[in-house]
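Visitor: missing the sequence, but the structure's below:
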């Protein structure tokens, strides 16, 4: 019994649960000094995670692709990740549209007084967004935390390295592997502070619950988004795992530390180091797949974001007098999918992107200020579901890659 208890307290999950419980108590006490301490520790922990997140993305993709040896092998792995990313994101947007039409949150509310269009709102189109992916300086994406630009740099460098002679490529691969190992060693040290970070996140979250007021007029809107996310997380993704012969419960338990960080940090990028470690150490995902799939998924696999963008844009637009035909509603599935793929996994990323889309449509965005307190809660759920989707895609890709390798070895024998 003593040995079992000693083994339990050495497990990181035990201390995370203890930290969360203490955080609930501290949040309910609502002592200003403790609140300030929790805010400071939470901000410090998020900064430390963001400090290593962009180097992890760059060097993990670079070292993994350089080790593949040819473009064909890299294309197969990347193709699988992108295929399941698009599949799950389209399904998420479709579920969101279906629930929006069933619950009809905009129909149950009165139209607010007419407001002037947001004339000064940024009118950024997708062409400009695509141009912004290509940085003017190599260091700019790392300094500003531009995740998708970091991924772009890693991919073009990898393609260039794969085209040079094998001798030089192998030397670079060893170099990048060593740098990546050093970055992950630093990450392991940061992750030892995870219980302190969870305590800080839970404390500030419980305090904020007493300050946010979700109005009755937003109840259907809130329910629509939450239901869409829960259906995606608890039905669609587990079903996809089961079809591939994987255990959803086992994968959920293995990824629990990463899901906890994503939930309270409200950032899938901040949870990236924890997610990669959990997938490799707790689920046995191959290092090659985890180091390639998670950085790519963190950048483009935003299931929950697609649902939020679709529901929010339709909700705010309809409240401002706009109407949509059946064809236009279906088109919004594609628009929300594209927007989610282009969204960075940072706090409030979906909210800002939805606001930009509304401004581009010349829809008054004053209502987004009313939605903001609700989004503080939605953002936490979305971040966790995005990381859960990343884990599901990664595990499926790992299973298919392993099966392909076994079939190749069998045919060679």
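Guide: The structure has been received and is ready for your questions. Since the structure is predicted, the reported quantities are computational estimates derived from the model, not experimental observations.
Visitor: all contacts plus neighbour counts: C-alpha atoms, from now on.
Guide: Noted.
Visitor: please, which helix or strand holds the closest residue to residue 90 other than its chain neighbours?
Guide: Once flanking residues are discounted, residue 90 sits nearest to residue 337: 5.9 Å by C-alpha to C-alpha, 6 or more residues apart in numbering. For residue 337, the host element (DSSP states H and E) is helix 326-341.
Visitor: on that earlier part again, and the residue nearest to residue 90, how many residues sit next to it?
Guide: By other C-alpha atoms under 10 Å, the residues close to residue 337 number 30.
Visitor: contacts only, for it.
Guide: Contacts of residue 337 were listed using C-alpha atoms under 8 Å, 6 or more residues apart in numbering, and they are 86, 89-90, 93, 306.
Visitor: can you check residue 347 too?
Guide: The contact partners of residue 347, by C-alpha under 8 Å, 6+ apart, come to 265-267, 379.
Visitor: let's see if you can find the most crowded of these.
Guide: The contacts of residue 347, ranked by neighbours (other C-alpha under 10 Å): first place residue 265, 29 neighbours.
Visitor: this is the comparison structure:
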């Protein structure tokens, strides 16, 4: 069934491109209206995903932490996880910096540059360290769940689970209830994912129908350089996976191909969260680890987004012929390392981070207008990269903690249903 589902998604992507191109080329007067109507299907799917994210994260995370036992184990996993995230973010930012300097995509930009003072309309004031720190703590868990604030749900779930661990006898009925909730949410996830191919078709068709594939040619050098850089980053991530996990890592790559395609076609890593979690459980990563590391990764380990930040920022500087010394570029890297961690919940997060960073280095924020038109096509690559980065991080931490089963919970091609996976928290 898994292979068939993958085929459905590939067919949906191909149909979306063909039908979107036909609409763009032959129905120019209606393309906007048609794109909006078709995109409604993709938006409904993303809303279904958002509907299940909060209870899924809460149930799997609380169940996983409560089964961990000692608080010292939680602290150790947290330290290893954050250490990996910081290292991966630095490598991604540095790779983007190296590649944009080697390729020089903005050196001979053929188009007309936007006026330096032109506004992008981005709310760059949405980010500050103070706002990030206060944003970490939910004022109400109900509000955090209603707004799908994953980081806030994680904070509350950690406190809740640690408290349960401190009262093992009293919390047994609650833990059984939460374990059952986790299994039910995985079943709901299975139902929601039946609509994924339809959503993939709609998302691709709407994007192509509205923008056309011709828009890519205007910035083909920039896009080509960015996707080449992403390919190198994928190569690094895959190489590290084989070094740390061994030949078995190839099985994980097969298990996450569906969430990769969902993330790519919908330009949303969040849409791939349930399938990524499922793939990690099938791979043998204990739900103790995967339900803790994966949600944190969605706030702190966005490898594709990190690389895009340095690549796009230096591209804009090159386009405006602004010379930046190595020291200045490294200072920008350090700035992005900090600011990029504080945009959880900020719409169009990567663009906001880049815009706020450009202003600090006297680079025209208006330069973003050049690439905002193709940002969806770029976001597709970023989202897919975020999925592979977070699945690798989870598998590696599970390996380090001895929480990676020697054999998968199911055969390599057997479809996983919630009843087939080990009880949440028992790996």
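Guide: Structure's in. What do you need? Computed from a prediction, not measured in an experiment: that's the story for all the values here.
Visitor: TM between them?
Guide: Remark: TM-score between the superposed chains equals 0.84 [TM-score structural alignment, normalised by the length of the first structure]; 395 aligned residues with a C-alpha RMSD of 3.1 Å.
Visitor: need the contacts of residue 337 of the first structure in a markdown table (columns: secondary structure and neighbour count).
Guide: Below are the contacts of residue 337 of the first structure laid out as a markdown table (DSSP: H, G, I helix; E, B strand; the rest coil; neighbours: other C-alpha atoms under 10 Å):
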| residue | secondary structure | neighbour count |
| --- | --- | --- |
| 86 | helix | 19 |
| 89 | helix | 29 |
| 90 | helix | 22 |
| 93 | helix | 30 |
| 306 | helix | 32 |
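Visitor: return the closest of those residues with respect to residue 173 of the first structure.
Guide: residue 86 (29.8 Å; C-alpha to C-alpha).
Visitor: before we move on, which element is residue 107 of the second structure in?
Guide: Using DSSP H and E, residue 107 of the second structure sits in no helix or strand.
Visitor: OK, contacts around it?
Guide: 318-319, 321.
Visitor: quickly note the distance from it to residue 329 of the second structure.
Guide: According to C-alpha to C-alpha, to the nearest Å, residue 107 of the second structure and residue 329 of the second structure sit 16 Å apart.
Visitor: try residue 78 of the second structure
Guide: Remark: distance between residue 78 of the second structure and residue 329 of the second structure (C-alpha to C-alpha) = 30 Å.
Visitor: from residue 175 of the second structure, how far out is the residue lying farthest from the centre of the second structure?
Guide: Relative to the centre of the second structure, the most outlying C-alpha is that of residue 169, 37.8 Å out, by C-alpha atoms, centre = their mean. Per C-alpha to C-alpha, residue 169 of the second structure is found 10 Å from residue 175 of the second structure.
Visitor: do residue 108 of the second structure as well
Guide: Residue 108 of the second structure sits at a distance of 61 Å from residue 175 of the second structure (criterion: C-alpha to C-alpha).
Visitor: can you check residue 392 of the second structure too?
Guide: In terms of C-alpha to C-alpha, residue 392 of the second structure sits 28 Å off from residue 175 of the second structure.
Visitor: the first structure: which residue goes with residue 134 of the second structure?
Guide: Under the alignment (TM-score structural alignment), residue 134 of the second structure pairs with residue 131 in the first structure.
Visitor: burial count for that match?
Guide: Burial of residue 131 of the first structure is recorded as 9 neighbouring residues (other C-alpha under 10 Å).
Visitor: same check, this time on residue 142 of the second structure
Guide: Using other C-alpha under 10 Å, residue 142 of the second structure has 11 other residues around it.
Visitor: next one: it from residue 313 of the second structure, what distance?
Guide: Taken as C-alpha to C-alpha, the span from residue 142 of the second structure to residue 313 of the second structure is 37 Å.
Visitor: does residue 343 of the first structure count as helix, strand or coil?
Guide: The three-state label given to residue 343 of the first structure by DSSP: H, G, I helix; E, B strand; the rest coil is coil.
Visitor: so residue 366 of the second structure sits against residue 122, correct?
Guide: No: applying C-alpha atoms under 8 Å, one finds residue 366 of the second structure not in contact with residue 122, separated by 10.2 Å.
Visitor: so where do the strands sit in the second structure?
Guide: With DSSP state E, there are no strands along the second structure.
Visitor: center of it - which residue?
Guide: residue 269 (3.6 Å).
Visitor: map residue 202 of the second structure onto the first structure.
Guide: Applying TM-score structural alignment, one finds that residue 202 of the second structure aligns to residue 200 in the first structure.
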